[in-house]
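Novice: My questions concern the predicted model and sequence given below.
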Amino acid sequence: MSFFNKRTKTGKDGLSVDTMTNGARLIAAAEPKSPVAEQFRTVRTNIDFAAVAKGEIKTLLISSALPSEGKSTITSNLAVVYAQQGKKVLLVDADLRRPTAAATFDLKRNSAGLTNYLGDNQKDIVDVIQHTAMENLDIITSGPIPPNPAELLGSGRMTDLVTKLKAAYDLVIFDVPPFLMVTDAQVLMAKMDGVAIVVSGGKTNKGALKRTNEILQIAEAPLLGFIYNDKNRKKKGNSGYGYGYGYGYGYGYGDTKSN
């Protein structure tokens, strides 16, 4: 498994490709007793509390307003801490534009992934689910990057897949592209039991959050809250990773720090 990104790389669009190339940081797996791993367990607990009010959450979509806000790192580590809890967990890399799960968990992306399944009616679910080295945690990687991601995610075959996965797993977590970049997250929201938005400390601005909030309200999304990712903050005793995570309910974006 890839626990650390070694250097910052950017693609032609100027966005970081670190997680695509090296994978997200699996701190919860590498150092499960660290303060940062404990923060992921706190996020897990608060999502479970939200489920008490909203009903059982078996499908969880995690996104952000803009790219490079840490959503894939948070999504992967949440999947790990839920699996460590003993739940049967499936992580679906539904970011069909900038996928990361294959690199994070050292799995094959192109041979059997989500796009392979959605584009081939003869494919069975078992053909695209890959087991990880971690007990209770399975992955569906993105597969080859398609020319029509939003259409695939909004298809009837995707709806059927979500239904089947809910019956097979205790929790299915979907990592999807940022809300303000493409419509992929919006077309998938209606199929979800819960939605959580990653907010990056010192980066996410109020304008981006306001627009994301508007999209969520119009879509009547099952919003659970936001996950605050202050990756630049260093705390004593956090093993030097500089991550801090929090969880908030509702549309409480007014207090979020702006750039």
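Specialist: All right, it came through fine. Keep in mind it's a predicted model, so treat the numbers as computed, not measured.

Novice: can we go C-alpha only for contacts and neighbour counts from here?
Specialist: Noted.

Novice: Centre of the chain to stretch 161-174, how far?
Specialist: Relative to its chain's centre, stretch 161-174 lies at 15 Å (Cα atoms, centre = their mean, to the nearest Å).

Novice: can you check stretch 116-125 too?
Specialist: Distance of stretch 116-125 from its chain centroid, counting by Cα atoms, centre = their mean, is 22 Å.

Novice: Now do it: distance from first to last residue.
Specialist: Its start and end residues considered, stretch 116-125 measures 10 Å (Cα to Cα, to the nearest Å).

Novice: Give the buried residues for that stretch.
Specialist: The neighbour-count check on stretch 116-125 (16 or more other Cα atoms under 10 Å) flags 116-118 as buried.

Novice: Give me the subset of the residues you listed lying in helices.
Specialist: 116-118 (DSSP state H).

Novice: returning to what we had before: nearest to Pro177, of the buried residues of stretch 116-125?
Specialist: Leu118 (17.5 Å; Cα to Cα).

Novice: Just the element for the residue nearest to Pro67 when sequence neighbours are not counted, please.
Specialist: Among residues not flanking Pro67 along the chain, Pro178 sits closest, at 6.0 Å (Cα to Cα, 6 or more residues apart in numbering). Assigned by DSSP states H and E, Pro178 belongs to no helix or strand.

Novice: want to compare, so here's the second one:
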Amino acid sequence: MFKAGDKNAKNLSKAVLDERYVSTEQIRMIQLRVQHFMGKDTVNIMVTSADDKVKKSLLAVKLSMAMAEQGKKVLLVDMDTGKPSIHRWFGESNRSGWAEAVYGGKKAGGLIQDTFQPGLYTLMAGNGRYGLQDVLLLEEVKRTAAECRKNFDLVIYHAPSYRSSADAQLVVHECDGVIITAKTGKTKTADLLLTRKEIEKAGNQVFGVILQTGG
């Protein structure tokens, strides 16, 4: 699964085996749901949350790796430009990525990186943030999402908390389903229900809600 002697791979291996935040059984349940949509076209999934108290990145990484291990070509996109984290799991630079593509007009294809996991690629969050009018932002998000779909079986978007992110509320229209994460004892039920309602109001479906109990 990992390249021998790769320090980043070994560290990530330990995190993947840690059941405190996301259990293997939860990942399997999501996999089964996603597999129903696998076909000729690229499947697009968003991992988001009802608030900012949840650690979403490990779920996104675990799911991405699990799907890649099944022989799928997977792209993991970090949309959380405010709190980028995917690059840390892989020990990579966050110098450029989603922000430069959406807000800077760069081609996403030239910013995608491969990883030590065969079949798994990443588009990091990046550093740039530019002011765009809503109409222009919508067009750039659509363009970038279309580029991300090229040559991949599955695209997983690691997004900020849904109701606080314009990018997430735009990308949801490009996705086949959404996974919401919540933290036991921290996330308010009202926030979780409202997030689900807004996603469904946007015409999308919630694949499932993952409750985190650790840390």
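Specialist: That came in fine, so what should we check first? Since we're looking at a predicted model, the values are computed, not measured.

Novice: before we move on, back to that, any idea how far the residue nearest to Pro67 of the first structure lies from Gly70 of the first structure?
Specialist: Distance of Pro178 of the first structure to Gly70 of the first structure, computed by Cα to Cα: 11 Å.

Novice: Could you identify the residue of the first structure that aligns with Arg28 of the second structure?
Specialist: Residue correspondence to the first structure (TM-score structural alignment): Arg28 of the second structure is matched to Thr42.

Novice: Quickly find the element holding the equivalent of Tyr228 of the first structure over in the second structure.
Specialist: Aligning on TM-score structural alignment places Tyr228 of the first structure opposite Leu211 in the second structure. Element membership for Leu211 of the second structure, per DSSP H and E: strand 206-212.

Novice: what packs against that strand?
Specialist: Counting by 3 or more Cα pairs under 8 Å, 6 or more residues apart in numbering; DSSP states H and E, the packing neighbours recorded for strand 206-212 of the second structure are helix 24-35, strand 177-183, helix 189-201.

Novice: What segments of the second structure are strands?
Specialist: For the second structure, strands defined by DSSP state E occupy the ranges 43-49, 74-78, 113-114, 120-123, 154-158, 177-183, 206-212.

Novice: which helices and strands sit right next to the second one?
Specialist: Spelled out, it's strand 74-78 of the second structure. Contacts defined by 3+ Cα pairs under 8 Å, 6+ apart place strand 74-78 of the second structure against helix 57-69, strand 120-123, strand 154-158.

Novice: Can you give me the distance of Pro178 of the first structure to Arg211 of the first structure?
Specialist: 12 Å.

Novice: Same check on Val52 of the first structure?
Specialist: Applying Cα to Cα, the value for Val52 of the first structure to Arg211 of the first structure is 28 Å.

Novice: So if I had to pick from the two, which one is more boxed in?
Specialist: Comparing Val52 of the first structure with Arg211 by other Cα atoms under 10 Å, the one with more neighbours is Arg211, at 14 against 10.

Novice: per the alignment, the more buried one corresponds to what in the second structure?
Specialist: Match for Arg211 of the first structure (TM-score structural alignment): Leu194.

Novice: Can you name the residues that contact its match?
Specialist: With Cα atoms under 8 Å, 6 or more residues apart in numbering as the criterion, no residue contacts Leu194 of the second structure.

Novice: how many neighbours does the alignment partner in the second structure of Leu91 of the first structure have?
Specialist: Residue pairing (TM-score structural alignment): Leu91 of the first structure is matched to Leu76 of the second structure. A total of 26 residues lie near Leu76 of the second structure under the criterion other Cα under 10 Å.

Novice: Same question for Val77 of the second structure.
Specialist: 24.

Novice: just checking, it touches Met124?
Specialist: Yes - with contact defined as Cα atoms under 8 Å, Val77 of the second structure reaches Met124; the gap is 6.1 Å.

Novice: joint contacts of these two?
Specialist: Taking Cα under 8 Å, 6+ apart as the contact rule, Val77 of the second structure and Met124 both touch Trp98.

Novice: Pick out the residue nearest the middle of the second structure.
Specialist: Compute the mean C-alpha point of the second structure, and by Cα atoms, centre = their mean the closest residue is His158, 2.3 Å away.

Novice: how far away is that one from Lys7 of the second structure?
Specialist: Distance, His158 of the second structure to Lys7 of the second structure, using Cα to Cα: 24 Å.

Novice: ok now stretch 130-140 of the second structure, how far from the chain's centre?
Specialist: With Cα atoms, centre = their mean, you get 21 Å for stretch 130-140 of the second structure.

Novice: Over in the second structure, tell me which residue corresponds to Tyr245 of the first structure.
Specialist: Per TM-score structural alignment, Tyr245 of the first structure is not aligned with anything.

Novice: neighbours around Tyr245 of the first structure, how many?
Specialist: Counted with other Cα under 10 Å, Tyr245 of the first structure comes out at 22.

Novice: what do you get for Gly248 of the first structure?
Specialist: Neighbour count for Gly248 of the first structure, taken as other Cα under 10 Å: 18.

Novice: Map the residue nearest to Pro67 of the first structure across to the second structure for me.
Specialist: Match for Pro178 of the first structure (TM-score structural alignment): Ser161.

Novice: number of nearby residues for its match?
Specialist: With other Cα under 10 Å as criterion, Ser161 of the second structure counts 22.

Novice: That one contacts Met46, correct?
Specialist: No - applying Cα under 8 Å as the test, Ser161 of the second structure and Met46 come out as separate, 10.9 Å apart.

Novice: after superposition, how close is the longest helix along the second structure to the first structure?
Specialist: Longest helix in the second structure, counting residues (DSSP H): helix 134-149. In the superposition with the first structure, the average deviation recorded for helix 134-149 of the second structure is 3.4 Å (mean Cα distance after the TM-score superposition for the first structure).
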